[in-house]
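**Q** Here's a sequence, model it:
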Amino acid sequence: MNRIPNPRHSALLIVDLQNDFLAPDGAYARGGAVSAAALQLPQRVAPVAQAFKQAGGLVVCSRFTLWPNARGEPMVSSHLKALRPFLKRGDFSPGSSGHAVVPPLEPHVDVSVDKVAYSAFFNTQLEWVLRRAGVEAVFVCGIVTNGGVASTVRDAHARDFDTYVLCDGCAAFNDDAHRAALKDIETVAAVIRCTDATDMMHCSG
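**A** Reported below is the predicted structural model:
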């Protein structure tokens, strides 16, 4: 991971920056569970996404999804229901406004994959998309650092992608968890800043 990746073989992977997590009228705002640090991410990540697009890179977003059952109720894992009891019918539902990528990032997204667990690779078509697009290097950002981001990073590493994490493009529910996750991630990925990723995309590859 010491070489500068070719932008045309690179992907920015944005984990779960969705309205239901961040918007004032989203599910997490209703439940009083919005991460203050996460609210800063869309404006910070948008220039990186734009740089990827300009350089010919791929921008992919994972969207956490609560699929409805036959009665229209969300199928929520028991551990998540215990942690977030406020989740209700319509939250993170496919096609809803809450399920959508936040507005500052949506125009830059090439591909979205819907996920049901922490990792953006688990039970999704993400790996197929990345392989088909010729991606060799994956730059990961989003929420939360010690959850979806960390799980996605480890799965990318296990699949032999050159893996980078944007330390200031990620957030958790507290700084200690964020820092601890980044420290652990350093064992499998390069931890860089958003400006570093943008600079890499401006290089010829």
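**Q** can we go C-alpha only for contacts and neighbour counts from here?
**A** Will do.
**Q** So what touches the longest helix anywhere in the chain?
**A** Ordering each helix of the chain by length in residues (DSSP state H) puts helix 41-55 first. Under the contact criterion Cα atoms under 8 Å, 6 or more residues apart in numbering, helix 41-55 has outside partners 7-8, 11-12, 17, 58-59, 102, 104-105, 108-109, 141-142, 168-171, 194-195, 197-198, 201-202.
**Q** Now do the end-to-end distance for stretch 83-97.
**A** 23 Å (Cα to Cα, to the nearest Å).
**Q** can you pull out the helices in this protein?
**A** So, for the chain - with DSSP H - the helices run 19-22, 27-30, 41-55, 78-83, 126-132, 150-158, 175-185, 194-202.
**Q** CSV for those helices, including distance to residue 1?
**A** Below are the helices of the chain laid out as CSV (distance: least, Cα to Cα, whole Å):
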stretch, distance to residue 1
helix 19-22, 32
helix 27-30, 36
helix 41-55, 18
helix 78-83, 35
helix 126-132, 18
helix 150-158, 11
helix 175-185, 14
helix 194-202, 12
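**Q** One more, please, to line up against the first structure:
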Amino acid sequence: MAGIPQIEPYPLPGATELPGNIASWVAEPDRAVLLVHDMQRYFLRPLPGPLLTQLVANIARLRDHCAALGIPVAYTAQPGGMTEQQRGLLKDFWGPGMGTDPADRDVLPELAPAPDDWLLTKWRYSAFFGGELLRLLREHERDQLIVCGVYAHVGVLATAIDAFTHDIQPFLAADALADFSAEEHRMALAYGAQRCAVVGTTGQLISQLDAASPVSAGAGGPGRTAHDG
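**A** Presented below is the predicted three-dimensional model:
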């Protein structure tokens, strides 16, 4: 049956459970963009409560820290109500998709974009489809992309591969991603680490960013800045 399956609870991966990285890239504040991938209500509905709570907390921590360091934050979101032509082959695997109701389209309020964030319309698995993300990365002279959100083995992995193809270094925030199952989550991280990305936990990526920042946000971590409210 087409569509997102109901997801059973599973623990998000910790630092000791991550695959070994081949690339030695380090996330840097003056090179990186954070991409919050597809955190819309429609996509999150199948996630069990505890998993969603932990996912949102880790994304919010990463998002707030990036904002405090002046790192651009981008969001992908499907428009909903796609025509059959717009939907294309997606309909054969996922059905008609979301409608235009805010109950489907809205990003969770805990992760709501700030006024200066980049808002990207999502049409296919990869966030690069359509060219806007690549244009913004080039325009802002950014060549690293930290990805968090859903779903790891679908759009997140497709976006990471596309970033790699464009010589943008992708970083996968392992515990700020979720998937249909623990197995598919691990598969996405393993493929990323072996073929196209650097995989790290939220804490590890924050530590990398702080170490590379001329003005670190401090050991206690930043408060909400661009996203206060």
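**Q** picking up where we left off before, could I have the PyMOL command that selects the buried members from the contacts of helix 41-55 of the first structure?
**A** Selecting only the buried entries of the contacts of helix 41-55 of the first structure in PyMOL, with 16 or more other Cα atoms under 10 Å as the criterion:
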select buried, resi 7+8+11+12+17+58+59+102+105+108+109+141+142+168+169+170+171+194+195+197+198+201
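**Q** ok, and the closest non-adjacent residue to the counterpart of residue 130 of the first structure in the second structure?
**A** Under the alignment (TM-score structural alignment), residue 130 of the first structure maps onto residue 137 of the second structure. Beyond its immediate neighbours in the sequence, the residue positioned closest to residue 137 of the second structure (Cα to Cα, 6 or more residues apart in numbering) is residue 143, lying 6.8 Å away.
**Q** can I assume the one you found is in contact with residue 165?
**A** No - in terms of Cα atoms under 8 Å, residue 143 of the second structure does not count as a neighbour of residue 165; the distance is 11.8 Å.
**Q** Please say which of the two ends up with more neighbours.
**A** Here residue 143 of the second structure and residue 165 are set side by side on neighbour count (other Cα atoms under 10 Å), and the busier one is residue 143, at 20 against 11.
**Q** which residues in the second structure does the longest strand seen in the first structure match up with?
**A** Counting residues, the longest strand found in the first structure (DSSP state E) is strand 162-171. Following TM-score structural alignment, the partner segment of strand 162-171 of the first structure in the second structure covers residues 169-178.
**Q** who touches that stretch?
**A** Identification of contacts with stretch 169-178 of the second structure by Cα under 8 Å, 6+ apart yields 12-14, 18, 25, 27, 55-56, 58-59, 143-152, 160, 163-164, 185, 189, 192, 196-202, 205.
**Q** same deal with stretch 100-108 of the second structure?
**A** The set of residues that contact stretch 100-108 of the second structure without belonging to it, under Cα under 8 Å, 6+ apart, is 38-43, 77-81, 98-99.
**Q** re the thing from before, what inclination does the longest strand of the first structure have with respect to helix 175-185?
**A** Our comparison of strand 162-171 of the first structure with helix 175-185, counting by axes from the mean of the first three to the mean of the last three Cα atoms, to 10 degrees, yields an angle of 180 degrees.
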